[in-house]
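In: for reference, the sequence and a predicted model appear below.
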Amino acid sequence: MSKPFDMELFLSGVLTGPYATRQRHVRQAKIIQAEIANRWQRETPWAWQKKHVAWFLKNRLSHRSEATRYYYLLTARLLARRLGTSWLFYL
């Protein structure tokens, strides 16, 4: 039996700032992870491609406010930084 992926541990190297901000990024990253795992069966960020995160930002957040989309964009950029990729996302 394998352990579930720990998103908080994964992001710990790139998270800075106040506690509430770090918790928001972890919470949003878990939501992104769950949606991608549900849609493409990609459980960990290392299995993701840019199209997976772009799909989430475009389709799953289309009915959300501009502020909410912006905060998810910041989380997606943190995920890309942690993965060491050169992915760029825009709203």
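Out: Perfect, I can see it now.

In: hey, let's count contacts and neighbours off CA atoms from now on
Out: Noted.

In: which residues sit in contact with the residue nearest to the spatial centre of the chain?
Out: Closest residue to the average C-alpha location of the chain: Ala29 at 3.7 Å, with CA atoms, centre = their mean. The contact partners of Ala29, taken as CA atoms under 8 Å, 6 or more residues apart in numbering, are Met7, Thr75, Ala76, Leu79.

In: okay, pairing it with this:
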Amino acid sequence: MRERHLRQAKTIQAEISNRLHKDNPWTWQRKHLAWFLNRHVNQHAESTRYYWLLTAHLLTLRLGKFNL
């Protein structure tokens, strides 16, 4: 499961970096992660969304900046 979260976190970082020009997760704001979740996660099945949201939650805990 750890590999899945790492892979998803890299996908999140790449998308935010490409679209919003925020290369470093420490510079993210809540709106950046919300943009990714709204754009990418809503199109997936509920079971898949669970894992994306869990990855996002783990990121927010690690960054310690904002709560979802």
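Out: Received it, and whenever you're ready, just let me know what you need. Here the structure is a predicted model, which is why all the values come from computation and not from measurement.

In: ok, back up a step: ranking the contacts of Ala29 of the first structure by neighbours, who comes first?
Out: Using other CA atoms under 10 Å as the neighbour test, the contacts of Ala29 of the first structure are led by Ala76, with 24 neighbours.

In: how close does the counterpart of Asn59 of the first structure in the second structure get to Arg2 of the second structure?
Out: Using TM-score structural alignment, the partner of Asn59 of the first structure in the second structure is Arg39. Distance, Arg39 of the second structure to Arg2 of the second structure, by CA to CA, to the nearest Å: 23 Å.

In: ditto for Gln8 of the second structure
Out: 10 Å.

In: ok, those two, which is more surrounded?
Out: Shown here are Gln8 of the second structure and Arg2; by other CA under 10 Å, Gln8 has more neighbours (16 against 8).

In: tell me the contacts of that one?
Out: Here Gln8 of the second structure is in contact with Trp52, Thr55 (CA under 8 Å, 6+ apart).

In: now which residue in the first structure aligns to it?
Out: Under TM-score structural alignment, Gln8 of the second structure pairs with Gln28 in the first structure.

In: check which helix or strand that match maps to.
Out: Per DSSP states H and E, Gln28 of the first structure falls inside helix 19-40.

In: let me see the contact set for the residue lying closest to Glu15 of the second structure once chain neighbours are set aside.
Out: Once flanking residues are discounted, Glu15 of the second structure sits nearest to Phe36: 7.4 Å by CA to CA, 6 or more residues apart in numbering. Neighbour list for Phe36 of the second structure: Ile12, Glu15, Ile16 [criterion: CA under 8 Å, 6+ apart].
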